[in-house]
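> whatever this is, show me its structure:
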Amino acid sequence: MTATASSRHTAPRYKAPADRDLVPRAMVRAMLALVLTVLALVSYYVYTDRPLVATPPEAEVILERTVFLTGEMSGAATVLDAQGTLIGRLSPETGGFIAGVGRVLDRERTKHGVSLTGPVTIIGRADGRVSIHDPSTGWGADLMGFGQDNARAFVRLLAQ
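Below you'll find the model as predicted:
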């Protein structure tokens, strides 16, 4: 076996000859066309102020409560009502999601440069959906997207 023959057999398999494309040009062009089409569609809808159609309909508000949330990195959470009365002090095992929402609120408030201690509104709707809204930043979230157990944690706060 010669030196060139042995080096040809030991060359890494992932290296293709220079004259051969690893990804076919037709595939690259198809991916580029897809990206440009999606970009054009999104741009059209944004610039023409088209209404959002993939959002759930707004049902009637049947229950609303203003609370103060404090979440810790451990997962523990403290919830106070609008008057400052303790509603619940939740352990890391039971308050993890509520503490997580509290940390999201802190991040949003820091981004907007507002006080970290403001109230939030928990909203229960006629269709069974529960959401949270922060009036100081305009941030809000439909809690049903996080699963029944997590939404139920906020339903319990509404019921107390």
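
> from here on, contacts and neighbour counts on C-alpha atoms
Will do.

> so Gln104 is in which element?
Rather than Gln, residue 104 is Val. helix 96-112 (DSSP states H and E).

> please spell out which residues along that helix are buried.
96-103, 105-106, 108-109 (16 or more other CA atoms under 10 Å).

> and Asp81, what does it touch?
The contact partners of Asp81, by CA atoms under 8 Å, 6 or more residues apart in numbering, come to 65-68, 87.

> correct me, but Ala141 touches Arg129?
No - counting by CA atoms under 8 Å, Ala141 stays clear of Arg129, with 10.8 Å between them.

> who's more crowded, these two?
Arg129 (18 against 14; other CA atoms under 10 Å).

> ok, now how distant is the more buried one from Pro57?
10 Å (CA to CA, to the nearest Å).

> also Arg8?
Distance from Arg8 to Pro57, by CA to CA: 65 Å.

> please apply the same query to Val155.
20 Å.

> more neighbours: which of these two?
Taking other CA under 10 Å, Val155 and Pro57 do not tie; Val155 has more neighbours (21 against 8).

> the more buried one: what's it in contact with?
Per CA under 8 Å, 6+ apart, neighbours of Val155: 124, 130.

> how far off helix 96-112 does the host helix or strand of it point, in degrees?
Val155 is located in helix 148-159, with elements delineated by DSSP H and E. Relative orientation of helix 148-159 versus helix 96-112 (axes from the mean of the first three to the mean of the last three CA atoms, to 10 degrees): 80 degrees.

> surely His133 touches Trp139?
Yes - with contact defined as CA under 8 Å, His133 counts as touching Trp139 (5.9 Å).

> would you do the same for the sequence below? I want to compare the two.
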Amino acid sequence: MILQMTTARIQNYIGLVIFAALVMVVIGVGSFMKAGALERQADASVLVQKDLYFRDLPDGSVGVISANNGEVIAQVTGQAGFVRGILRAMARERRIRQITSDEAFLLISHSDGRLTLVDPATQNRIDLESFGKDNAAEFAAFLNSPR
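The predicted structure follows:
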């Protein structure tokens, strides 16, 4: 009767075996995956790219200036919440890192329909289509400018 097992003891052993099996599954799956690593999707080819400066103008609007020729290609007036919000975020990152605003931003249209704003000074990028077509269209208008 020394080897007699109670129901509670049998349940404990079954629970221990199930727990050990789950641990082995988790370890096995974890070894095949890069846990916590985000893999960046390769960029599609570039259709159009413009190097742009965004400058505050005396009238309170934001001037969109071509880095190639210094011409104002657009003015962002009024609230223009999305454009101003994106530009504030990019400018804030430059201020935090104490980087001047001398380097132009890159606005890139890709062949897969993505529209990206890149700050070469900080290596930050924002995929604008992630915020919806209407918001991305506000930036796409800068690419379509004839200047």
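
> ok so, going back, more neighbours: His133 and Trp139 of the first structure, which one.
A direct count of neighbours by other CA under 10 Å for His133 of the first structure and Trp139 places His133 higher, at 18 against 14.

> top strand in the first structure by residue count?
As assigned by DSSP state E, the longest strand anywhere in the first structure is strand 61-71.

> how about Lys111 of the first structure, what's its partner in the second structure?
When the second structure is aligned by TM-score structural alignment, the residue opposite Lys111 of the first structure is Ile96.

> from Gln123 of the second structure, how far out is that match?
Per CA to CA, Ile96 of the second structure is found 14 Å from Gln123 of the second structure.

> how about Val29 of the second structure?
33 Å.

> ok, the two, which is more surrounded?
Applying other CA under 10 Å to Val29 of the second structure and Gln123 shows that Val29 carries more neighbours, namely 12 against 7.

> list the contacts of the longest helix seen in the first structure.
In the first structure, with assignment by DSSP state H, the single longest helix is helix 25-47. Helix 25-47 of the first structure has contacts (CA under 8 Å, 6+ apart) with no other residue.

> do I have it right that Ala82 of the first structure meets Thr117?
No - between Ala82 of the first structure and Thr117 there is no contact under CA under 8 Å: 11.8 Å.

> overlap in contacts, the two.
Between them, Ala82 of the first structure and Thr117 share these contacting residues under CA under 8 Å, 6+ apart: Phe68.

> ok, these two, which is more surrounded?
Ala82 (15 against 12).

> translate Thr77 of the second structure into the numbering of the first structure.
That one, Thr77 of the second structure, aligns with Ser91 by TM-score structural alignment.

> burial measure for the closest residue in space to its match that isn't next to it in sequence, as a count.
If the residues on either side of it in the chain are set aside, Ser91 of the first structure comes closest to Ala76, at 4.6 Å by CA to CA, 6 or more residues apart in numbering. For Ala76 of the first structure, the count of nearby residues is 20 (other CA under 10 Å).

> check the one 4 residues further on too.
For Leu80 of the first structure, the number of neighbouring residues by other CA under 10 Å comes to 18.

> list the contacts for it?
Contacts for Leu80 of the first structure (CA under 8 Å, 6+ apart) come out as 67-69, 86-88.

> map it across to the second structure for me.
In the second structure, Leu80 of the first structure lands on Ile65 (TM-score structural alignment).

> got it, and Glu60 of the first structure?
With TM-score structural alignment as the criterion, Glu60 of the first structure pairs with Ser45.

> and stretch 90-109 of the second structure, how far out from the chain's middle?
Relative to the chain's own centre, stretch 90-109 of the second structure is displaced by 15 Å; criterion: CA atoms, centre = their mean, to the nearest Å.

> what does that stretch contact?
46-53, 67, 115-122, 124, 140, 143.

> how about Leu115 of the second structure, what's its partner in the first structure?
Match for Leu115 of the second structure (TM-score structural alignment): Val130.

> can you check Ser130 of the second structure too?
Ser130 of the second structure maps onto Gly145 in the first structure, by TM-score structural alignment.
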